[in-house]
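Undergrad: The following comprises the amino acid sequence and a computationally predicted model.
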Amino acid sequence: MKKKILLFFFVIIAIIISVNFLFNTKRDFSEKCGLNIYRFEQDFFSINPDSFDLFFRDLKEQYSFFFNDTTLDFKYDVLLDDTLNMILDSVQSEFQDRLPSVEKIETGFCNYKKYFPLDSFSIYTYIEGTFDYRYPVVFADQKLFISLDLFLGENHIFYNTFPEYIKFSHDSTYLPATCFITLAGRHIPPPRLNNFLSSILYYAKAYFFAQHMLDDIPDSHLFKCSEEKITWCKNNEKIIWEYMIENDYLFSSSPDLVERFISLAPFSKFGLDIDRNSPGSVGVWLGLQILNSYANQNDVSFNDVLNETDYTKILNKSGYKP
């Protein structure tokens, strides 16, 4: 039963993909450009157990997509669950009054509305209890779902079993970047080719997107690593680029390159003594430099960059020469 309870909020990730319900009650309305923020975990766990049946009916209508599991008794299996309430206490101690970095998220929302005036999204916060670090933020049906129990800080006891580089990224400092990198996926078409160049530029587009949404965001926030690792990239940019060229990696389709230079990792894998000084995903960082060079050197709009799928063209017209 305990495992089943903890899995309750985890199934949200699967359930929300099919959400078709919008409701009118607004938990928190940001005056800046009209961003709606709904604190589901606060609304649900604030129900008085003695009046649960009375208030749960209305809450279920408002947040219908959180209650599709008909096998659970939501009062006894969820509301009164000790583990979930312990998680809630930690979340409340950090984020009771406002979301972390909410001003930056609001600024990002305003920029988003400028680039995509016909689109919008709302934010829903929740807790889930399984600490699946792959999904701190999920986007579905014009909604960003934020698992606040994954932004409590790298030293939180909940993350004791995480690898060190994963712990580092679970700080509220990285919430704005995580939101907009996640949101970017709906605006980026898949690449035409399955080679290393296409991969690094395709994944870099999400970071390019977040750069334009979040004014002056540092690379260390985008890539969730220390400033020292970003400085290492900048100081060694030419060496990294020459390494990729000399080893004929750009047009290679070897899946090994994804693991070495794109996937989430504590560091990139050049097979050299310098590896541990590098951040993971150094290939994506390199791709971001190429995209920025392409955007600066050509008469192209932000959306043009996102929609261009000829990645050889981007490289050739970028004039990228570190």
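TA: Arrived safely, thanks for sending. Numbering: from 1, shown residues only.

Undergrad: only C-alpha atoms for contact and neighbour calcs from this point on.
TA: OK.

Undergrad: Work out which residue lies at the spatial centre of this protein.
TA: The centre of the chain sits closest to T178, judged by C-alpha atoms, centre = their mean, with a distance of 2.9 Å.

Undergrad: Distance check, it against A140.
TA: Here T178 is placed at a distance of 15 Å from A140 (C-alpha to C-alpha, to the nearest Å).

Undergrad: re earlier: okay, buried residues for whatever helix or strand the residue nearest to the centre of the chain lives in please.
TA: Element membership for T178 (DSSP states H and E) is helix 175-184. Neighbour-count burial for helix 175-184 flags 175-184 (criterion: 16 or more other C-alpha atoms under 10 Å).

Undergrad: Between its first and last residues, how far does stretch 308-322 reach?
TA: End-to-end span of stretch 308-322 (C-alpha to C-alpha): 22 Å.

Undergrad: Just the buried residues of it, please?
TA: Within stretch 308-322, the residues that count as buried by 16+ other C-alpha under 10 Å are 309, 311, 314-315, 318, 320.

Undergrad: what's it in contact with?
TA: Residues from elsewhere that reach stretch 308-322 (C-alpha atoms under 8 Å, 6 or more residues apart in numbering): 189-192, 197-198, 201, 237-238, 241, 289-291, 293-295, 297-298.

Undergrad: let's bring in a second model and compare:
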Amino acid sequence: MKIIKYFLLFFLFIGCSKKSDEQNKNKKWEVDISGIGANVELIDISQDFYNFQIPISEFRKKYPFYIDANLPDEKAEQQRKDTTEINIYNQIKHKINNQKIKQELTTMFRYIKFYYPEFKEPKVYLYSSFVQDYLDPITYVPNQNYLFIAVDCFLGYGNKYYDMMRIDRYLQISMSPEYLSSKVAKVIINEKSWIPKELTTQSFVSHMIYQGKILLLEDAFLPKVKDLYKIGYTQDQINWAKSNEFEIWNFFIQNNYVFSDDFSLSDRFLSLSPFSKFYTEVDAKSPGQIGCWVGWQICRKYFEENPKVSLQDFIKNSNHEEIFAKSKYKPEQLPE
């Protein structure tokens, strides 16, 4: 009995250690936002679209951007009475918590304002795209300060409508509500252009760090969100990346990829895909975008080595090879 208790305590300790490791990395970003306000206006377009008491003519006046101006009212009426579309909307009502979305976005916008005070929270529109916008479910329009979220693209992995649309399962991983705020953060980061796109070099490590900066900003904007949701992995994929970090980096070193300007490396290791392309037997086990994950760890290591550098100054620094050198990134081999 004592032996069983010992092993239970041992595995509990290991589990807590893994959890605390991630918590410690994000603890740096848990700043005081109590004095920062954010008033999020959230509007559910689909609620009105599928309300047959509202004529299409009135709906168009309220949402002139939603229905194609060349589409006759009769066709629009037919569309919103489509059985499949109505069933998808019913799933939205069952699986999507609008109040939770509002709370998550409000908190995130407050964190963004802490680092970028000029940021103004956008007006948020929720809608159903008939699962057509699954590749780009978030649209941010900075000039009008609008944010559009296709909530039908967050109904959960294995949803029957996703399979009906033949959406690849690796894409479905991030099509759950837990990934929503992270996808919003990514789109805002890309549209605001806080990260300089003109890099001093076009090396593979520079591009990895560029992607790592996006994820590091997600750390800052979403400090309480788990890593797997930020990068769009499953927990098993996160575990694989952590367990094989030394081997991944050693592979890049041995093949002289780190400072290479071969653009095909971006397709192999940075692009959204079902797996990364090492061209070895490990491919089947690896998650896609492993280079983004490595770039993220380099950025995190940089802040461990240079704690006095501000987030804004780090993000603005376009000399990514200098960042790499100062990070002293060199993952250790885990004991077998």
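TA: Okay, I see it. Remember, predicted model here, so these are calculated numbers, not experimental data.

Undergrad: Got a TM-score for the two of them?
TA: The TM-score (TM-score structural alignment, normalised by the length of structure 1) is 0.81; 286 aligned residues with a C-alpha RMSD of 2.2 Å.

Undergrad: got the residue ranges for the strands in the stretch 1-150 of structure 1?
TA: Here the stretch 1-150 of structure 1 has its strands, by DSSP state E, counting those that start in this stretch, at 28-29, 36-39, 122-126, 137-140, 143-147.

Undergrad: picking that back up, just the buried residues of the contacts of stretch 308-322 of structure 1.
TA: Those of those that meet the buried threshold are 191, 197-198, 201, 237, 241, 289-291, 293-295, by 16+ other C-alpha under 10 Å.

Undergrad: Of the strands of the stretch 1-150 of structure 1, give the one that comes closest to F267 of structure 1.
TA: With C-alpha to C-alpha as the criterion, F267 of structure 1 lies closest to strand 137-140 of these, at 23.0 Å.

Undergrad: what's the distance between the equivalent of C292 of structure 2 over in structure 1 and L148 of structure 1?
TA: For C292 of structure 2, the aligned position in structure 1 is V284, judged by TM-score structural alignment. Distance, V284 of structure 1 to L148 of structure 1, using C-alpha to C-alpha: 26 Å.

Undergrad: now F52 of structure 1
TA: From F52 of structure 1 over to L148 of structure 1 (counting by C-alpha to C-alpha), the distance is 24 Å.

Undergrad: which of these two has more neighbours?
TA: Neighbour count, other C-alpha atoms under 10 Å: between F52 of structure 1 and L148, L148 has more, with 28 against 15.

Undergrad: hmm, back to that, hmm, the residue nearest to the centre of structure 1 is touching F139, no?
TA: No: counting by C-alpha atoms under 8 Å, T178 of structure 1 stays clear of F139, with 11.0 Å between them.

Undergrad: From K213 of structure 2, how far out is the aligned residue in structure 2 for N303 of structure 1?
TA: In structure 2, the residue matched to N303 of structure 1 (TM-score structural alignment) is Q312. Relative to K213 of structure 2, Q312 of structure 2 is positioned 11 Å away (criterion: C-alpha to C-alpha).

Undergrad: And these two? Which one has more around it.
TA: A direct count of neighbours by other C-alpha under 10 Å for Q312 of structure 2 and K213 places K213 higher, at 26 against 13.

Undergrad: Now for that one: which residues touch it?
TA: 195, 295-296, 299, 315.

Undergrad: what lines up against it once you look at structure 1?
TA: Checking with TM-score structural alignment, K213 of structure 2 has K205 as its match.

Undergrad: My reading is that its match lies in a strand. Confirm?
TA: No: assigned with DSSP: H, G, I helix; E, B strand; the rest coil, K205 of structure 1 falls outside any strand and is helix.

Undergrad: and the gap between L54 of structure 1 and F44 of structure 1?
TA: Taken as C-alpha to C-alpha, the span from L54 of structure 1 to F44 of structure 1 is 13 Å.

Undergrad: where exactly do the helices run in the stretch 51-200 of structure 1?
TA: If DSSP state H, counting those that start in this stretch is used as the criterion, the helices of the stretch 51-200 of structure 1 fall at 52-62, 82-95, 102-115, 164-168, 175-184, 196-213.

Undergrad: Turn those into JSON lines, including distance to C225 of structure 1.
TA: As requested, these are exported to JSON lines (distance: least, C-alpha to C-alpha, whole Å):
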{"stretch": "helix 52-62", "distance to C225 of structure 1": "38"}
{"stretch": "helix 82-95", "distance to C225 of structure 1": "22"}
{"stretch": "helix 102-115", "distance to C225 of structure 1": "19"}
{"stretch": "helix 164-168", "distance to C225 of structure 1": "7"}
{"stretch": "helix 175-184", "distance to C225 of structure 1": "12"}
{"stretch": "helix 196-213", "distance to C225 of structure 1": "14"}
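
Undergrad: Can you find the partner of the residue nearest to the centre of structure 1 in structure 2?
TA: Match for T178 of structure 1 (TM-score structural alignment): K183.

Undergrad: what's the counterpart of D44 of structure 2 in structure 1?
TA: In structure 1, D44 of structure 2 lands on R39 (TM-score structural alignment).

Undergrad: Actually, L270 of structure 2.
TA: For L270 of structure 2, the residue aligned by TM-score structural alignment is I262.

Undergrad: number of nearby residues for I67 of structure 2?
TA: Neighbours of I67 of structure 2 (other C-alpha under 10 Å): 15.

Undergrad: Look up how far F148 of structure 2 lies from it.
TA: 14 Å.

Undergrad: swap in D261 of structure 2?
TA: Noted for D261 of structure 2: a distance of 36 Å to F148 of structure 2, by C-alpha to C-alpha.

Undergrad: Who are the contact partners of S206 of structure 2?
TA: So S206 of structure 2 contacts 199, 319-321 (C-alpha under 8 Å, 6+ apart).
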